[in-house]
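A.B. asks: coordinates only, no sequence provided:
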């Protein structure tokens, strides 16, 4: 998406165009990586729950819900970080930091998008509606956790992974054990990619007192990420075995393992730009696992 550059201002923009640009930056429509990282686990779960043929209406509802809730999460995240973003090189041009969007407007965007997402969920069964309340709470709570714990990524992973039990209840009305294992794998995945993300901001975060796993792990960051990558791949393999998946899915995990190795190479010297590229590379990791599932069901059944 081609969005005009958001300029640093000392006063509120008055034109509708400038206001809309500010809102687009607030919800990160110009950076869809967060949408993909939230969408892939949801699609994994939908294909597993639907035995390769999930109801298409449910798929559409979940995809739209992913876009809305990721956008809502960005709005509440920027509200929570409004006093910090101006002091971090990567975030000092966000719309609350520049004054293009007010804190009140950010809350309004969060509430509006959350209500739109809830309207979609109302088309599903009562179990999924009940689980959606937990998803909303996790989305709201996560941005504030970095003030209190060095592992806010656990809350991010829970928020991003909660689409998995929701997908199973939406399709089957139940949540099997392997679905919860898939949820844990997604939580671990969030620890991986958000630690890579936090490695970009580590020096700034240390100065302003923001906590992260990159700070917690210190010089062992790459080693911990590597162990987590191995554990996630093992859990994804186990889930596939429990779901009766075949060699095509296993092959996709081997390709995903290659992406994990590449991410280790990118973060080797802990250069911020390379660490950010490692974070972005997780989109391909999630995509190849999904493609493996789709092809495995299509070719093997």
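C.D. replies: Everything's here; your move. These numbers were taken from a predicted model, which means no experiment stands behind them. Numbering: from 1, shown residues only.

A.B. asks: every contact and neighbour count from this point should use C-alpha atoms.
C.D. replies: Will do.

A.B. asks: where along the protein do the strands fall?
C.D. replies: For the chain, applying DSSP state E gives no strands.

A.B. asks: before we go on, here's another structure to hold up against the first:
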């Protein structure tokens, strides 16, 4: 049983929750200007975790034919048979049901809109079959996180949630481009679409830089519309330094630091953002 749980953990890359969860928590504090009731906080976090689990499971299920051919993924639990395809699909369906139920526990509007999230989670792994801009589909998944938080807490969409959603969308799209650089030759060989496989490494890096520039613009707008203060902008300055460092690690002729740039640096980015949002709201230092 312990081994099986370990395989499931590897399947859904549970450590990658560090990308979405801190931003979701930051969204809660921005929309609510503090902590909401315990029950709302609980169901929002359950929805985020269930949604991410469903997304990874759908991704592994639909990508299985390609993952079996890709040398980079040959040792994955889904490819080696340690987790069977039917088990992956069941995990995706159960997680989707948990997401929808969590939305139901929050309010009717969240419940009615929850299938949109499921649809995006299914479209993303299929997107690399028909569009080079598949990274933006993943970005759309992250875009709806603050929107969903706003609907869960206010039954409406506040402007700051929209700007934060756009920031998250371009942040994720940018580092997903970096991640896909690992498979550029494989994608060309099997006919999968991505910005790197279409435009080359140099132009893909430029796309990622532009997307992360937009991330910073939308994070500034988030601060303005959420009426956040000095501490928030100090946090954005530190966050910017981490993004600049991330981009310094990825070079056209040297992709050896992709894992550091993808996981370590972006993990810090999400945690830094959450920390400074919470600190700003509680200390309330205004410019």
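C.D. replies: Sure thing, it's come through. Owing to the predicted nature of the structure, the values given are computational and were not obtained by experimental measurement.

A.B. asks: superposed, what's their TM-score?
C.D. replies: After superposition, the two chains reach a TM-score of 0.92 (TM-score structural alignment, normalised by the length of structure 2), with 283 aligned residues with a C-alpha RMSD of 1.8 Å.

A.B. asks: who's in contact with the equivalent of residue 258 of structure 1 over in structure 2?
C.D. replies: Matched by TM-score structural alignment, residue 258 of structure 1 corresponds to residue 241 in structure 2. Taking C-alpha atoms under 8 Å, 6 or more residues apart in numbering, we find residue 241 of structure 2 in contact with no residue.

A.B. asks: ignoring the adjacent residues along the chain, who's closest to residue 173 of structure 1?
C.D. replies: Distance criterion C-alpha to C-alpha, 6 or more residues apart in numbering; nearest residue to residue 173 of structure 1, sequence neighbours excluded, is residue 127 at 7.0 Å.

A.B. asks: and the one you found, what's its match in structure 2?
C.D. replies: Aligning on TM-score structural alignment places residue 127 of structure 1 opposite residue 109 in structure 2.

A.B. asks: what's the burial count for residue 225 of structure 1?
C.D. replies: As a burial measure, residue 225 of structure 1 scores 23 neighbours (other C-alpha atoms under 10 Å).

A.B. asks: so how many other residues sit close to the residue of structure 1 sitting at the aligned position of residue 119 of structure 2?
C.D. replies: Residue 119 of structure 2 maps onto residue 137 in structure 1, with residues paired by TM-score structural alignment. Neighbourhood size, residue 137 of structure 1 [other C-alpha under 10 Å]: 11.

A.B. asks: all helices of structure 1, in order?
C.D. replies: Using DSSP state H, the helices assigned to structure 1 run over residues 16-26, 33-49, 56-80, 95-98, 103-121, 126-145, 152-161, 163-171, 177-200, 202-208, 213-217, 221-242, 247-266, 272-299.

A.B. asks: where does the fourth one end up in structure 2?
C.D. replies: Just to be clear, that refers to helix 95-98 of structure 1. So helix 95-98 of structure 1 is aligned with residues 77-80, judged by TM-score structural alignment.

A.B. asks: list the contacts of that stretch.
C.D. replies: With contact meaning C-alpha under 8 Å, 6+ apart, stretch 77-80 of structure 2 is reached by 7-8, 10-11, 60, 64, 67-68, 73-74, 83-85, 88.

A.B. asks: need the buried ones from these selected in PyMOL.
C.D. replies: Selection of buried members from the contacts of stretch 77-80 of structure 2 for PyMOL, criterion 16 or more other C-alpha atoms under 10 Å:
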select buried, resi 7+8+11+60+64+67+68+83+85+88
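
A.B. asks: mind picking the two most distant members of the contacts of stretch 77-80 of structure 2?
C.D. replies: Maximum pairwise distance in those, criterion C-alpha to C-alpha, is 17.6 Å, between 8 and 68.

A.B. asks: isn't the match of residue 127 of structure 1 right next to residue 157, touching?
C.D. replies: No - using C-alpha atoms under 8 Å, residue 109 of structure 2 is not in contact with residue 157; the gap is 11.0 Å.

A.B. asks: intersection of neighbour lists for these two?
C.D. replies: Common neighbours of residue 109 of structure 2 and residue 157 (criterion: C-alpha under 8 Å, 6+ apart): residue 151.

A.B. asks: tell me the counterpart of residue 81 of structure 1 in structure 2.
C.D. replies: Aligning on TM-score structural alignment places residue 81 of structure 1 opposite residue 63 in structure 2.

A.B. asks: the closest residue to its match other than its chain neighbours and residue 104 of structure 2, how far apart?
C.D. replies: Once flanking residues are discounted, residue 63 of structure 2 sits nearest to residue 125: 6.7 Å by C-alpha to C-alpha, 6+ apart. According to C-alpha to C-alpha, to the nearest Å, residue 125 of structure 2 and residue 104 of structure 2 sit 26 Å apart.

A.B. asks: need the contact list for the closest residue to residue 90 of structure 1 other than its chain neighbours.
C.D. replies: Sequence neighbours aside, residue 201 is the residue nearest to residue 90 of structure 1 in space, at 7.4 Å (criterion: C-alpha to C-alpha, 6+ apart). Residue 201 of structure 1 is in contact with 88, 90, 272, counting by C-alpha under 8 Å, 6+ apart.

A.B. asks: surely the first one and residue 206 touch.
C.D. replies: Put plainly, it is residue 88 of structure 1. No - counting by C-alpha under 8 Å, residue 88 of structure 1 sits too far from residue 206 to count as a contact (10.5 Å).

A.B. asks: of the two, who's got more company?
C.D. replies: Set residue 88 of structure 1 next to residue 206 and count neighbours by other C-alpha under 10 Å: residue 88 wins out with 16 against 12.

A.B. asks: name the nearest residue to that one, sequence neighbours excluded.
C.D. replies: Computed as C-alpha to C-alpha, 6+ apart, the closest residue to residue 88 of structure 1 that is not its neighbour in sequence is residue 204, at 5.7 Å.

A.B. asks: over to residue 13 of structure 2?
C.D. replies: Nearest one to residue 13 of structure 2, counting by C-alpha to C-alpha, 6+ apart, is residue 56 at 7.6 Å.

A.B. asks: any figure for the gap between the one you found and residue 158 of structure 2?
C.D. replies: Separation of residue 56 of structure 2 from residue 158 of structure 2 (C-alpha to C-alpha): 29 Å.

A.B. asks: pick out whichever of those two has more residues nearby.
C.D. replies: residue 56 (21 against 18).

A.B. asks: how much space between that one and residue 170 of structure 2?
C.D. replies: 19 Å.

A.B. asks: how about residue 115 of structure 2?
C.D. replies: 23 Å.

A.B. asks: who has more neighbours, those two?
C.D. replies: residue 170 (28 against 16).

A.B. asks: surely that one and residue 136 touch.
C.D. replies: Yes - because the distance of 7.5 Å satisfies C-alpha under 8 Å, residue 170 of structure 2 is recorded as touching residue 136.
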